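Participant: coords please:
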Amino acid sequence: MSKPTILTVDDDPMVSAAITRDLRDRYAADYRVVRAASGPQALEVLATLALRGTPVALICSDQRMPRMTGIELLEQARVHAPGAKCLLLTAYADTEVAIKAINDIGLDYYLLKPWDPPEQRLYPVVDGLLDDWRQANPDHTSDVRVVGHRWSDRSYEIKTFLARNHVPYAWFDVVLDAEAQRLCALANATPDDLPLVLVPDGDALRSPSTLELAEALGLRTAAAQPLYDLCIVGGGPAGLAAAVYAASEGLSTVVIEREAPGGQAGQSAAIENYLGFPKGLTGADLTHRAVAQASRFGAEMVLARSVVGFETRGPVHAAMLDGGGEIEARALVMATGVSYRRLAADGLEQLTGRGVYYGAMASDAAQCQGDDVYIVGAANSAGQAAINLAAFAKRVVLVVRAANLTDSMSRYLIERITAAPNIEVRYRSEVKACKGAGHLETLALMNRDSGEVEEVSSSWLFIFIGASPRTDWLGADIVRDDHGFVVTGQDLHRPGLAASWPLPREPLALETSVPGVFAAGDVRLDSMKRVASAVGEGAMSVYLVHRYLAMI
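Facilitator: Modelled structure (predicted):
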């Protein structure tokens, strides 16, 4: 297969030669760098590349060109190279136009000229864009293959685990795909063996657990050493931020994650209000970057393992793992986040994983092509899911118990939902029942004011209805409120809490009722339930861990 292409577009011969030279110096080994002198010429080049089947990874265009501006070119380029990353070179006077293009045409980045020195100004930007492109366009020759039923809850769990851990895979429906039937025959697989997971250079896995799958993929499922300075339970934004700051400051650090890094944020199709990313980024992208950053500083990540309890042994805390084993550390940060609250509706439990899902991966949208999709929820997570699903679904219906969205959802999301022609909001409504033979087929929706019930046809229901903290594994020594959220710092002195602080000193800000055990992110009482605040608390927890370790 030919190298992917980087296309530069500029009408100034000297600038065109300079940007092409700098890009070739850095990327020529992996990419073919091609130059065009105008927007129309660039469109001709893109058309030729499309006919040849040559992928285009990046289009780097000047804004001010005669006949066609850079933004006009990048908008039309989507026809021939829909997956290409778009970089606009601008003068300072054009920054407002460039920012507007982020929303209007999906511009990925704009860079002010001149870009010298390229090692500091150009290459870091292009490196990030090309990394994102490669992640979205992997080499599929070594993909994991998954064979199963479309409406199987176990198949959905396996696919979700692979997607959230950034493992490329190919999906084969045993009912629809002849290749799936051939693979089952080759493996002598029975219906009870599904989902069948075929790992390159490995044995066929028959309905594997996530732990078995993780081990077969070579993911780390056990700690490398018995004692650490810091053990972080949970790999969401708070846990990953704590890992980055702890490892970068020299603390031996391990993160234990029961599913995949990212938490609920990792499933978000778009996080658009996170500082420093004007175009926004997906939860998967944020997670991928954070994991790479933590790993770079030396933090370990133990996956597919649940912590089922902990013990305090003098100056050391031990996290007890499901299936046996433990990890000891001098300090512990709980960053287990929250899970979506379960919806009470007749027939729903039997159909969970078979058309009914809690949360939604960005990758779930494509399988809803041309269908009617229903979403329960009114917070930002539900709004982002609606926008993402609407790009593929025929119609998306938000089922909202309240009379409006303004009390629970950010304004920018409400504006986009209102503007989308195929998104409908049903206020003062709730799901009363789910029905289907083997998978979801119909929903019963009730109007909360009139009590009237309407039955609608749909194979898809995604649920985003609030948060329940993941603290069931904690013992009685960790004080929680009536809803299970962990109490920290001065809140331990709140009236009505059965809290006892065992030391003469006051508890540190994020410290729990057990000295040396901290809580950060959504699991903590009165946290903001936002990605940025979780990252901030994760970073802050490491500062407090340093203070604690200096005391013992």
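Participant: please count neighbours and contacts with C-alpha atoms only from this point.
Facilitator: Fine.
Participant: what is the neighbour count of Val339?
Facilitator: I think there's a mix-up here, since residue 339 is Ser and not Val. Neighbourhood size, Ser339 [other Cα atoms under 10 Å]: 19.
Participant: also this sequence, please, to line up against the first:
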Amino acid sequence: MGVDGVTGNNTDGRAPLAAAFPRREQTFPTLTPQEIERMRRFGEVRHYKNGERLFETGKPGPGMFVLLSGHVAITQRDGLGHVTPVIDQGPGQFLAEIGQLSGRVALVDGHAEGDVETLLIPPERLRALLVAEADLGERIMRALILRRVNLIQGGVGGPVLIGPSNSSGVVRLQSFLTRNGFPHHLLDKDSDRDAAELIARYSPSPTDWPLAVIADGAVLRNPSETELARALGMIGGPAGNRIYDAAIVGCGPAGLATAVYAASEGLSVVVLDARAYGGQAGASARIENYLGFPTGISGQALAGRAFSQAQKFGADIMIPITAKSLDCSRSDGAFALALDGGDTVRARSVVVASGARYRRPEIQNLEKFEGRGVWYWASPVEARLCAEQEIALVGGGNSAGQAAVFLSGHARKVHMVIRGGGLGASMSRYLIERIEATPNIELVFHTEVVGLEGRDDVSLERVRWRSRLSGEESSAEIRNLFLFAGADPATGWLDGCGVTLDRGGFVVTGAQSEQNQGRLVAPLETSVPGVFAVGDVRSGSVKRVGGAIGEGAQVVAALHGFLGDAAKPAL
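Facilitator: Here you go, the predicted model:
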């Protein structure tokens, strides 16, 4: 062992990571004998011999190990053959990170140094421990979260991406992994020898960027988000023919709130999302008008906390998985959700929380430059591309305002293009005041972007816009355009199920639906009994994070009522 309990053996000369971990005592606490005794009823004793692996990178983890005797060395191994020591853990410490709440793949290796005796607590028993032993559970939960945060910040675990940092494929996959809290790191062929050797071996064409190297050495060429997620073991699957109490489609604030409250009250829950937890709110740089956060919180941090809570209470979360259609016939008493890839999820009730898809304005050449200078959210990944540049941002709502303020800290100038003549009707006052006080944000009213120019399949170079008052057109050299022009409801997967939509495509609920006239229905129930809608996808919702979370909590009472009635025998 090295100094301070950190392993000293290192196959490539890289420094151990644990010594640099902040909040070390909270991240790697030592349990007392009394605390370990309280945990014994949740696990079983396992023994390992010297050099034997307890868990392995890229393979499903068996749960949390509590060390009763001996030491375990934790190392990180990537697909390029690098092995980096993380930490050595001894008696009284526990081995796991947040992914083990749901039995996902391990992000590091753990092997015994000498003979080791452990208490192994499988995922379902670990969740029971966190709930039953509240004070002990709080310490464990904090450590599990901090360990994942440290892995992400240190670039430890997960895939290695190889390619130009500003290529559309690299930005796409970095954004996907970042928003899902999955560690990874990027290598540039011009500055890293291993990356250059791999490129020479695979001879990728421009359409192959990036290469994604998995821990087992497999190399994927410019994979889709779903292909990468499956290779990494990110996607959990439905448990055989299991019928859930509730299937929640959408993992934004409304869907996460539903999952947390429903699962904490004992309902079996599955949550599906096509991209990432947090939805559009997850891409917000700072949310300042949500109760309880006077200094604000990023959308990703807020969603990440809710995501961990949902897992703590046992919700099965499947990302990225797309719901293709909903069968409402209930021939066996359950709804059937058809998923991409051919799988099916069955549940006694369904909560539509699919939110909205980013609206694509009528702009010449828009599709050509999506992912090549045109963005629909503003995360640190996109902000990095804007350093000391002039950029344009379209939109006048809160999301646009938050993005403009965030990007102003990176870009030289932000041209905020707004169709109307002011912001007062669509944006919170605190954001308007902040925008007006930011010197490098220029408000361009009564204007719309009409065209984009640049080199084909390379990058955006120029943006054209037109005054809605005079019709005069002008242009500027702009390489990054951010679109926050509203969103359309993501309800296409409901076609043929009988769920009533309004003229805008939003889901009609409660007494608003003509089909519900004459029957007693919950305010959030749709025209199909057992199907509910919450958040931005619902007709008449307030389109705010707080409102979405409130509806997600509120719908759980209606779920209990429906499931209780469905379980009653017919008279």
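Participant: ranges for the strands of the stretch 201-350 of structure 1?
Facilitator: Using DSSP state E, counting those that start in this stretch, the strands found in the stretch 201-350 of structure 1 span residues 205-206, 227-233, 253-257, 300-303, 307-313, 316-321, 326-334, 338-340.
Participant: check the stretch 351-500 of structure 2 too.
Facilitator: Secondary structure of the stretch 351-500 of structure 2 (DSSP E, counting those that start in this stretch): strands located at 356-358, 374-375, 390-394, 413-417, 441-444, 447-455, 459-467, 473-477, 481-483, 487-489.
Participant: redo those strands as JSON lines? Include distance to Asp316 of structure 2.
Facilitator: Shown next, in JSON lines, are those (distance: least, Cα to Cα, whole Å):
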{"stretch": "strand 356-358", "distance to Asp316 of structure 2": "22"}
{"stretch": "strand 374-375", "distance to Asp316 of structure 2": "30"}
{"stretch": "strand 390-394", "distance to Asp316 of structure 2": "37"}
{"stretch": "strand 413-417", "distance to Asp316 of structure 2": "40"}
{"stretch": "strand 441-444", "distance to Asp316 of structure 2": "42"}
{"stretch": "strand 447-455", "distance to Asp316 of structure 2": "42"}
{"stretch": "strand 459-467", "distance to Asp316 of structure 2": "39"}
{"stretch": "strand 473-477", "distance to Asp316 of structure 2": "46"}
{"stretch": "strand 481-483", "distance to Asp316 of structure 2": "32"}
{"stretch": "strand 487-489", "distance to Asp316 of structure 2": "24"}
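Participant: the strands of the stretch 201-350 of structure 1 into JSON lines, with extra columns for distance to Arg182 of structure 1?
Facilitator: JSON lines is the format used below for the strands of the stretch 201-350 of structure 1 (distance: least, Cα to Cα, whole Å):
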{"stretch": "strand 205-206", "distance to Arg182 of structure 1": "16"}
{"stretch": "strand 227-233", "distance to Arg182 of structure 1": "42"}
{"stretch": "strand 253-257", "distance to Arg182 of structure 1": "36"}
{"stretch": "strand 300-303", "distance to Arg182 of structure 1": "32"}
{"stretch": "strand 307-313", "distance to Arg182 of structure 1": "40"}
{"stretch": "strand 316-321", "distance to Arg182 of structure 1": "39"}
{"stretch": "strand 326-334", "distance to Arg182 of structure 1": "42"}
{"stretch": "strand 338-340", "distance to Arg182 of structure 1": "38"}
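Participant: buried deepest among those strands, which one?
Facilitator: Counting by mean count of other Cα atoms under 10 Å, strand 253-257 has the highest mean neighbour count of those, with a mean of 27.
Participant: whereabouts in structure 2 does that strand align?
Facilitator: Following TM-score structural alignment, the aligned partner range for strand 253-257 of structure 1 in structure 2 is 269-273.
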